[in-house]
Structure formats: C-alpha cells, structure tokens
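Visitor: give me a model of this one.
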Amino acid sequence: MAAVDQPNIAVVVVPFPAQGHLNQLLHLSRLIAAYNIPVHVITTTTHGRQANTRIPLSLSTNIHFHHHPTPHFPSPPPDPTAATKFPTQLIPAFQSAMHLRQPFNDLLSTLTPLVKRVVVIFDYLMGPVVQDVILYANVEAYMFSCCSAFAGFWYYHEAGGGAPLDEELAGILKELPTNEDCYSMEGYQFIASTDVSCKKFSAGTIFDASRVIEGKYIDLIEQVDYQDTQKLWALGPFNPVEITSDPNPKRHILFDWLEKQAPDSVLYISFGTTTSISNEQIQEIALGLQESKQKFIWVLRDADKGDIFECEIRKIELPGGFKEQVGEHGLVVVDWVPQLEILGHRATGGFMSHCGWNSCMESVTMGVPVAAWPMHSDQPRNAMLLTKVLNVGMYVRDWTQRKELVSLKVVKEVVTRLMVSDEGVEMRKRAAELGDRVRRSMMDGGIARVELDSFVAHVSR
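Guide: This next block holds a predicted model:
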C-alpha cells in the first residue's frame, strides 16, 4: 500500500447510524487511515458506542471519533409480525442523527485552518447534516452510496436514466424484484426528508463495490450519471479480505466448536441487524435445520432497537427439545458474533442470509455461497445479483413469495441442496473462485488496490 507522508489533508467520515451503513464507512475509514491520513468519524454518542462495541477501530492512531449527544429519542422494539420488514422502529434514531449538523460544522471550523483540504465522505442519507460544506473553500465532499452497483443501476434506470437495455439486461429486468414492500411508509417518508440534492455539493460518489464482482454495472452507472466533472469510485470491498488468527483469549467461544468441524461442513445463518422474524417462522427454521442433519451456527438475535443498550430484549422460543435433538450438530448464538471471521473459517461452507450488502460482500470475499432470504430495502436485488447474475447463491424464498411462511420442508431442502448436493458443491467452487479473484484485486497492483490508490492520490493532490 502506498503511504502518503505527512498528509496535508484530513478526512471527515459521516456515517448513517444503521449498523449496515456504519459498518461500511468504518471499514473504509480503516483503509484510508492506513495511508497515514488522519480520519475523523463523527457520530451520535449512542451510535458511536454501538460502533466501537461491534467494530473496534480504536487501535488505529489515525482514526479519531467525535461523539455528540443528541436529544432523547424513543427506542421501540421491532415488530416480528409486521407485514413489511423495513426496520421502522429505528426511524426515531435516524432522525436524531440529523442533529449532528452543528457539531459537524464545528468540526469543519476546527480542521479547515489546519490543512490544505478537508475531504468529507458522507452517507447519502446524511445530506442534511453535511449540506453546509459549500461554505468552506477548502472542503471537498464525496457521497457514499451504501447499496450494490447492481441495485444502484436499477434504481437509476427506474428513475428514467440511461440508454436502452441490452439483451442481458432486458432479461434481468423481466425478473427484477419490485420495490413493493421493501420500505414502510414511514421509511419512504424519512428517506424523502433527507433529500437535499447531495450531488450539488459532491465531487463524486463512492461505492462499496468491486469491478471484479460488478464491473458491468459500475460502468453502466458511470455512463448514466458521471459524464461531467464528477467521478464514481468503486473502492470495495471495504471489509478486510484476509482473516488472521486471533490470539485474543476473549475470542468468541463458538470458534472452539467450529475448529472441530470438517472443511465446508457448517452452514452459518444470520439475518442481520434489522430483521425481526416471527416466532412461527423461527419454529419452521429450527425444525428444518434439525431434519436436514447438517452442521450449523445460527445467530438468533432480534433486530436492533434505536438504542441497542436499552435492556429489554425479546425472548425467542425454540421448539421443545430442539437443542437436545440437535446436540453437537449445531450452535444457537444470541449475542454479537464476528461474522467475517466465521465466513472466512475453513469449516464454513454456506451462508443463509438476508442479503444485506455487507453480508453479500463478506460472503463473496470469503468465497462462501449463499442461501438467499431477502427481507427489505435493497436486499431483494442483492439476492438476485448473487443467485441469477453471479450464480453463487440459491433462493430460500423468492421475493414474489415474501408474504408466505417458509416451511420446514423448504428449509430442509435448501440447506441440503446448498451443503451436500452436487449443485451445492459446484456453487461452492464458483464462490471460492470469485472470492479468490476479489482478494487478489486488493493486493498491490490489483484492480481494487489501484482504484483505492488513485482515490487517495486524487484527494491528496
């Protein structure tokens, strides 16, 4: 990695408080800080604490956190029976983050006299917080788009942008999941409230995307929307691509079990931080896993509340005798786990996932095929990218069946197909090959490393 000596710039990162958004920009902060560039991350006090609990970056002396209190906000529990799975319970927390506008301006006022240029990287939903960047002559802002380039391209297309579709794209369009039920009405209203025409004060857009994975769609977005002075930067994967052995005695106890399992024999199951599943569906998943007789680690947590440190947590019931029946075949975990390390373990051979973009990038990076079960937002389109375009995944439940209960029979069938069928073995080979190409792209001289070097050189010019 090319280091920048004694940089005359500072980078200010403004993440959105949802965990999936936080995760991506904190990992990007780590990548930029490795170039000997100081990075300042501004968050609310609540979400700064959440970030440091789950993704500790304090070991980097180049990353500085600025936590600011905001007015108290309600933190209702998620509704596991809601017809639309969008995490409406988080909206008060999202709204509270808009109070960072003044602290953000105060930080810019402190930094701008000290360096030649302040580079602001902000989540597109934080536009209202950073809109005053135009008041500072030596501030340059870059908008971060948290979705896949595949999903982003189709959003652009639906908004009326772009050239006629080629035969491949026309075929995809026929099967493209709709946006129906992807967002609650409150979710749509909140997103609309953050629209401050970010591109008017952005010098470009950053995607957590890799040209190895989504080159065609990155090129298409550039053709549609980046013909003038603005530039699209595909700097992904942001997440680490190499997992080193962790000597920490506090390493999660699940690794004691995982170390004893055969290569590619364990299915990892997690539906992310914003999905709450009904008790009825949990029963079906549990019984399907039990009948499949496959090894598994199931992260059975409820969706986040706005403040994850509030004590009341839903008690999730498993079928009677489930743990006894499963025995040493599986683990049910109810706390936060190091997902990337689990996916990177030799014993992990499949991932049942909601297909949030973080999880998709992590599974592809680690070469693990996916049993796709999209829940909301961009997830249905991410699932299509994995299953229909990259062919490194299979559906548990297609988006057209989103209102149906997934039976234990279907769970058993999909788990068996992914883990032990010839189809699953071939899919695992394709996933491993794609993961290898992605990891090599992040090495010196690789396409992703070159683009990251180019971005750092550009903002440091």
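Visitor: only C-alpha atoms from now on, for both contacts and neighbour counts.
Guide: Noted.
Visitor: after the helix or strand hosting Val224, next one along is what?
Guide: Assigned by DSSP states H and E, Val224 falls within helix 211-225. Following helix 211-225 in sequence order, the next helix or strand is strand 231-234 (DSSP H and E).
Visitor: residues in contact with that following strand?
Guide: Residues from elsewhere that reach strand 231-234 (C-alpha atoms under 8 Å, 6 or more residues apart in numbering): 203-211, 218, 222, 226, 448, 451, 455.
Visitor: could you also give me the structure for this next sequence, so I can compare it with the first?
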Amino acid sequence: MDGKGEDKPLKLYFIPYLAPGHMIPLCAMATLFASKGHHVTIITTPFNAKTLQKSIPSSQSKQHLHLHTVPFPSQEVSLPDGIENLSATTNLDNLVKVYQATTLLRPPIENFVLQNPPDCIVADFLFPWVDELANNLKIPRFAFNGFSLFAICAIESVKKHSLYSSTSFSIPDLPHTITMNASPPKQMSEMLQPLLDTELKSNGLIVNNFVELDGEEYIEHYEKTTGHKAWHLGPASLIRRSIEEKVESGQESAVSVHECLSWLNSKRVNSVVYICFGSLCHFPDKQLYEIACGIEASGHEFIWVVPEKKGKEDESEEEKEKWLPKGFQFQNQEKGLIIRGWAPQVLILSHPAVGAFLTHCGWNSTVEAVSFGIPMITWPVHGEQFYNEKLITQVRGIGVEVGAAEWTAVGFGEREKIVSRDSIQKAVERLMDGGDEAENIRRLAREFGDKAKLAVQEGGSSHKNLTTLIDDLKRLRDCKLS
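Guide: Sure thing, here's the model as predicted:
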C-alpha cells in the first residue's frame, strides 16, 4: 500500500446527547479533530445546532466542521417548540419528555449515516444503538459519557460488590481508599449498567479529562479490569481558548459578559466565591434560603447562579423572601452578584478574583475549575457527582466537602435533607479564610491547573493521545481500503 491514504483526512461523525454536560465537551472534542484538518460532522437537532453554531471557533476548524440537523420530535412527545435540550426543562415532566424524544432520533440519524457512511462514529453512550449501526457499517465506534474515568472505576467496583444499601461504605479494589457518605439510587445504577456494558463493546472511550487528574493508576485499573481503552483528550474547556469562545458554548447568558467582568475586575484576587450547580440541579426555596444565609454569614463576596429563578426577575417581595432573607440583596449589593439563569462560567472561573467554586461536582464544572486552578467546595446532587467529589477531596486534595449526603436520581424536585447554613458557612470559611489547610489546597489546585494547560499543548499528554488516536483511525481506515 502506498503512503497516500495516510494523508487523506478522516471523515468523522459526532453524535452528542442533548444536555449541556454532554454536548459542550463532545463538541469541543469534535473541534479538536477538525483543527487537525479532518472532516467532522456533528449530528444534532435544529435548536441545539443554533446553540452550537455560536460556539464553533471561527478559526480554520470551521471549514472542516459541519452541523447536520435531524428534526426533533416535539409533537410526538407533546413538547412545545424550542425545548430540545434537558437544560431547557424546568420540571420532571418535561425532562422525561426530552429523554423520550431523544430515543426517537434513531431512525433519522441512522438514515443519514447509512446514506453517507463515515470512517468513524463518536457517540454519547446514551445512544447505545450506535453500536449496532457501526457494526453494520464495519467502522470503528468510540463512546463518550461525560464522566471522569475515576467515576467509571468507582461505578464498576460498586456494581461488582453490590454496595447499594448502606449509606456510608468504602469502595474496595481501587488504588485509594474511597469512603462514600451516601449510596447511589438503585434506579440510577439500573439505568447506567446496560449503557456502560454497551460502551465496553466500542473501540475505546473518549474522556474529557487529562491523564494527570484521573491518574495513571486509575487508567491502568480501568484497562486491566475492563480490557477497554480510554483516551484522555481534555480538558474541553481549554480547547476553546479565545474570549469569544469562552463566553460559553452559545447559550444566552443571563447577565452581560461586560457587566460580569467589570464586577469581577473591581474585586481582589481570590476574594470571590462562585456558586453554581449546573443546569440540571434545581433546589427548593428552603435550600436556596440556607445558601443565602450561609454565604452572607461567611462575609465573603460571591457570584451566585440561580437557574431556579430564571424569568422571575419581577417576583413580589413576598415571593422573594421565600428564598432570600429580608434585605439580602440590598445589604449585599456590593458584595454579591446574583445571576438568574445561565452564566458565562468559563469566563468567571478563569478570572483571578475567583478564589473558590461551590459546585455540584458535575464533571464539566469540575474539570473547568481544575483547568483554571480553582479549589472547590463540593456539594454533589445526582448522577455520578458523589464519585467526582471523592476524586476532588480524598484523592487529589483540591477541595473541601460541604457534607451533602442525599444522592438523588435527578436534580429536580423536593429533597428530604437540607444542607444547613452552618455547614455552608463552615465550608466556605475553611477555604476562604486562609490558614495552612486552605493554602495547601490552593497550591495543589494551582499545580493541577498548570498540568491541565500543559496537557493540551504540543507534547502534553492529551495532545499526544489525540495524535496517536488519529494515527490509529487512519490505520483502521486504510486496512479496510486495502
């Protein structure tokens, strides 16, 4: 075989799941391949395509990156037009409808792929049927699930030892002793397992992380226990480097970037606590009230993102007092910025004034914080977030726990336990009031931030992985052609 085939660009399809935590990182990965001159198509629905269009870098990758849309079945699942993403839902009913709608996307996507076969498909593990599609076409398929590899190792070990009943337990067989203070909801584990089993049939797992954060020991553990290959290509947040791209993956921010930046520019280095629980965690008013009391009692400056209150800017004083202490906004107008809705998170986390991130430990948020060297105050809610918390606190020592112990299947709805204002105040002060522990956590967080930036640069671990993966894919394609 002559060497010409090796120079021919690859044709790659990316199929992201319709939720920000899945879509943002996978599409950032897609731009990586496009930036190397490969022909990349992201398959999604019309409203999600509009969002993505704004976040595609205007560099040379644009000429190699295309969006293909398939219709979203709004009518079939009784959803109003325009709700095509889990982040657009505000209640469990619509969340379930969007989930149902995504299962109906199979025929139009399959149809397009069969008519225009690529060299490789990279699909979210929430589309397990892509396995069968790729096998029929005899092309490689790579899976993506938006988790850290550490979390997957923990999930597999918990499954193996059936550790679902006790509230606190240690996870056996892992390179570190990991002590959990809540057990995963059975329904979540039952839903995840078949998806992870199908994922293991793929040619490999694409991970939005870098080797140094998950750790060589967990990569070895994963590959040894599953026989599956993991490719660390992240952090995705460092792939979109320019200010325009940082402004956040196309979502309309509830506060202007200029307003946010000028507020942060007026603050001292490391003086602001950024509070955000992602787009799929919605707390009841009584929990929001405890957050407000806790942050106020700590005396520290803050930016607080409250998606629960999006579109309720004109609520009455009576309504407001259900979630904010009387006079809270007036007393904290210099100290605090409340954002109702979506915030330009990458821009905020990369600002020197931010000294801590109170987070739900969603993987995107976690890896963004790490990328910018920001220590975390951890408050997991659902999904695999309780595992991520342990990677942050017990394994890498770059955060403190608020003490959340209620693990739910979804981020909406009433909760049995409330995290108290005292716990919130103590956790904030532990990280923000100085002292040896806080300084040590800050130093480690900065070191991981430096490692993250090196990973995506030429010669870094993620950069090398990308080059090797592209070479492997070319070899697979050229063997098929010869």
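Visitor: about what we covered before: residues of the helix holding Val224 of the first structure that come out buried?
Guide: By 16 or more other C-alpha atoms under 10 Å, the buried positions in helix 211-225 of the first structure come out as 211-214, 217-218, 220-222.
Visitor: which residues sit in contact with the counterpart of Leu418 of the first structure in the second structure?
Guide: Using TM-score structural alignment, the equivalent of Leu418 of the first structure in the second structure is Leu431. The neighbourhood of Leu431 of the second structure, defined by C-alpha under 8 Å, 6+ apart, consists of 356, 375, 377, 399-400, 437-438, 441.
Visitor: can you say which of the residues you listed are buried?
Guide: Buried, going by 16+ other C-alpha under 10 Å: 356, 375, 377, 399-400, 438, 441, out of those.
Visitor: with secondary structure and distance to His176 of the second structure added, can I get those in a markdown table?
Guide: Compiled in a markdown table, those are given as follows (DSSP: H, G, I helix; E, B strand; the rest coil; distance: C-alpha to C-alpha, whole Å):
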| residue | secondary structure | distance to His176 of the second structure |
| --- | --- | --- |
| Ala356 | strand | 25 |
| Pro375 | coil | 21 |
| Ile377 | strand | 21 |
| Gly399 | strand | 17 |
| Val400 | strand | 18 |
| Ala438 | helix | 22 |
| Ile441 | helix | 19 |
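Visitor: now the buried residues of helix 211-225 of the first structure in TSV, with distance to Leu31 of the first structure?
Guide: Converted to TSV, those look like this (distance: C-alpha to C-alpha, whole Å):
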residue	distance to Leu31 of the first structure
Arg211	18
Val212	19
Ile213	19
Glu214	21
Tyr217	24
Ile218	21
Leu220	26
Ile221	24
Glu222	23
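Visitor: between those, which is nearest Val119 of the first structure?
Guide: Closest approach between the buried residues of helix 211-225 of the first structure and Val119 of the first structure, by C-alpha to C-alpha: Glu222, at 21.7 Å.
Visitor: for the closest one, which non-adjacent residue is closest in space?
Guide: Leu232 (6.4 Å; C-alpha to C-alpha, 6 or more residues apart in numbering).
Visitor: just the helices in the stretch 201-350 of the first structure please.
Guide: Along the stretch 201-350 of the first structure, counting by DSSP state H, counting those that start in this stretch, helices occupy 211-225, 254-258, 279-292, 322-326, 339-343.
Visitor: Val438 of the first structure is nearest to which of the ones you listed?
Guide: Among the helices of the stretch 201-350 of the first structure, the nearest to Val438 of the first structure by C-alpha to C-alpha is helix 211-225 (6.1 Å).
Visitor: ok, residues contacting that closest one?
Guide: Helix 211-225 of the first structure is contacted by residues 149-150, 152-153, 156, 161-163, 209, 231-232, 234, 390, 434, 437-438, 441, 447-448 when judged by C-alpha under 8 Å, 6+ apart.
Visitor: again, but for stretch 269-277 of the second structure
Guide: If you take C-alpha under 8 Å, 6+ apart as the criterion, stretch 269-277 of the second structure is touched by 300-306, 348-349, 352-362, 428, 432.
Visitor: and of the helices of the stretch 201-350 of the first structure, who's closest to Thr244 of the first structure?
Guide: Closest approach to Thr244 of the first structure among the helices of the stretch 201-350 of the first structure (C-alpha to C-alpha): helix 339-343, 8.6 Å.
Visitor: helices and strands around that closest one, which ones?
Guide: On a contact count with 3 or more C-alpha pairs under 8 Å, 6 or more residues apart in numbering; DSSP states H and E, helix 339-343 of the first structure meets helix 357-365.
Visitor: tell me the counterpart of Leu114 of the second structure in the first structure.
Guide: By TM-score structural alignment, Leu114 of the second structure lines up with Ser109.
Visitor: any idea which element that match lies in?
Guide: Secondary structure from DSSP H and E places Ser109 of the first structure in helix 101-111.
Visitor: average distance between that helix and the second structure?
Guide: Taking mean C-alpha distance after the TM-score superposition for the first structure, the mean distance separating helix 101-111 of the first structure from the aligned residues in the second structure is 2.5 Å.
Visitor: and that helix, what's buried?
Guide: Within helix 101-111 of the first structure, judged by 16+ other C-alpha under 10 Å, the buried ones are 101, 103-105, 108, 111.
Visitor: same list, those, but as a markdown table with distance to Thr274 of the first structure please.
Guide: Shown next, in a markdown table, are the buried residues of helix 101-111 of the first structure (distance: C-alpha to C-alpha, whole Å):
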| residue | distance to Thr274 of the first structure |
| --- | --- |
| Arg101 | 25 |
| Pro103 | 27 |
| Phe104 | 27 |
| Asn105 | 30 |
| Leu108 | 32 |
| Leu111 | 35 |
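Visitor: residue nearest the middle of the second structure, spatially speaking?
Guide: Closest to where the C-alpha atoms of the second structure average out (C-alpha atoms, centre = their mean) is Asn364, at 2.4 Å.
Visitor: give me the nearest residue to that residue, chain neighbours excluded.
Guide: Using C-alpha to C-alpha, 6+ apart and skipping the chain neighbours, the partner closest in space to Asn364 of the second structure is Gly21 (6.0 Å).
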